[in-house]
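**Q** got a structure for you, letters missing:
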């Protein structure tokens, strides 16, 4: 799986070997990822699932975790990805996180837009969904900016969806 270029960013798939190295050997993980790793990365969402990513069979190409790398500095600024391949209903769920020092620069919007475009071009994918906390104004703006529409609430979070054509 090759990287996806998104404005000033590059999204790189996170291989199982890098996930394993992040648990015990950050220098090894940096070498596998091919970028500098800030001390505060990964945040809890990705950090909590590293053992699963490290031991799991590879997701079908691209439907796992991606690392968001700032091209000018070759530094990891966050991560994004899917919770797995599309189900029989053609739906995939996207998630994303940008390090606090790199927020409000358009990185989340660029990364989500790139992954959304990639996913909707894959066979078997008809819709991408996302969730965010109701008080996460930044995430709400990201999802609106890339054409998601709000579909309701699930477990106290706002639910969003985007099909092959941007929602209006």
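**A** Now that the structure is in, tell me what you want to look at. As the structure is a computational prediction, the values presented were derived from the model and not from experiment.

**Q** from now on I want contacts and neighbour counts done on CA atoms only, so please keep to that.
**A** Noted.

**Q** chain center to stretch 116-135, what's the gap?
**A** Distance of stretch 116-135 from its chain centroid, counting by C-alpha atoms, centre = their mean, to the nearest Å, is 10 Å.

**Q** residues contacting that stretch, please?
**A** Here stretch 116-135 makes contact (C-alpha atoms under 8 Å, 6 or more residues apart in numbering) with 86, 88-95, 139-140, 154, 156-164.

**Q** so for it, first residue to last residue, what's the gap.
**A** Distance between the two ends of stretch 116-135: 23 Å, counting by C-alpha to C-alpha, to the nearest Å.

**Q** and for stretch 127-139?
**A** With C-alpha to C-alpha as the measure, stretch 127-139 spans 19 Å from end to end.

**Q** list the buried residues of it.
**A** Neighbour-count burial for stretch 127-139, counted by 16 or more other C-alpha atoms under 10 Å, picks out 127-132, 139.

**Q** in strands only, show me the contacts of stretch 116-135.
**A** Mapping those onto strands (DSSP state E) picks out 91-95, 154, 157-163.

**Q** center of the protein - which residue?
**A** Residue closest to the average C-alpha location in the chain (C-alpha atoms, centre = their mean): residue 80, at 1.2 Å.

**Q** pretty sure that one contacts residue 96?
**A** Yes: if you go by C-alpha atoms under 8 Å, residue 80 and residue 96 touch, sitting 3.9 Å apart.

**Q** pasting the second one now:
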């Protein structure tokens, strides 16, 4: 499965992708708002193996994609759209961009492709995303996508030994 934008190709993960993913996945600063990370080499290889296996599921209701630059194929991040079940009309969105490629609009562009896929191919009624309330860059992407903040979830996640609050943003089908 491949989704294309003006500057990006979103494709299924491949076994060799672990090297590029590990560059940012092992970075402690990069994962400070996430329940995962920083990844060990084994963590990253397992993630890639799991994503490759997940892409073979049939029927498929979770889609995780490597984000690659269209002009040279370089993997710069990952994104996903995940329904809870095969029949669900609600899905969670997520993205991660290597810090070397942030602040260039790639997260917004990739997430927009996921939204279009969710509406056109999966016939979703609602897409949502959550982020740590301190992760300004992430919720700014959600706002650029037209998602609306619908709430704050107190103590939603335990991250690095501390309870964290999360914002939830939603985009209903119009």
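**A** Structure received. Only a predicted model underlies this, so the values are computations on that prediction, with no experimental measurement involved.

**Q** quick one: buried ones out of the contacts of stretch 116-135 of structure 1?
**A** Buried members of those, counted by 16+ other C-alpha under 10 Å: 86, 91-95, 139-140, 158-163.

**Q** out of those residues, which is nearest to residue 24 of structure 1?
**A** Distances from residue 24 of structure 1 to those, taken as C-alpha to C-alpha, are shortest for residue 95 (24.5 Å).

**Q** so which elements touch the strand or helix carrying residue 43 of structure 2?
**A** For residue 43 of structure 2, the element it lies in under DSSP states H and E is helix 41-54. Where contact means 3 or more C-alpha pairs under 8 Å, 6 or more residues apart in numbering; DSSP states H and E, helix 41-54 of structure 2 is packed against helix 18-25, strand 62-69.

**Q** out of those, which one sits most buried?
**A** strand 62-69 (a mean of 23; mean count of other C-alpha atoms under 10 Å).

**Q** secondary structure of residue 107 of structure 2: a helix, I assume?
**A** Yes: Residue 107 of structure 2 forms part of a helix when assessed by DSSP: H, G, I helix; E, B strand; the rest coil.

**Q** I figured it was touching residue 95, is that so?
**A** Yes: contact criterion C-alpha under 8 Å: residue 107 of structure 2 and residue 95 qualify, at 6.5 Å.

**Q** sorry, back to before: wait, a strand at the residue nearest to the centre of structure 1?
**A** Yes: with three-state DSSP as the criterion, residue 80 of structure 1 is located in a strand.

**Q** name the element whatever residue of structure 2 lines up with residue 116 of structure 1 belongs to?
**A** Under the alignment (TM-score structural alignment), residue 116 of structure 1 maps onto residue 115 of structure 2. Using DSSP H and E, residue 115 of structure 2 sits within helix 106-120.

**Q** list the buried residues in that helix.
**A** Result for helix 106-120 of structure 2 [16+ other C-alpha under 10 Å]: buried residues 106-115, 118-119.

**Q** cool, stretch 1-18 of structure 1 as well?
**A** Neighbour-count burial for stretch 1-18 of structure 1, counted by 16+ other C-alpha under 10 Å, picks out 4-6, 9-16, 18.

**Q** so which of these belong to strands?
**A** Among these, DSSP E puts 4-6, 9-13 in strands.

**Q** pipe these into TSV and attach distance to residue 102 of structure 1 per row.
**A** Compiled in TSV, these are given as follows (distance: C-alpha to C-alpha, whole Å):
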residue	distance to residue 102 of structure 1
4	19
5	18
6	15
9	12
10	14
11	15
12	18
13	20
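
**Q** for residue 50 of structure 1, see how far away the residue nearest to the centre of structure 1 is.
**A** Applying C-alpha to C-alpha to residue 80 of structure 1 and residue 50 of structure 1 gives a distance of 13 Å.
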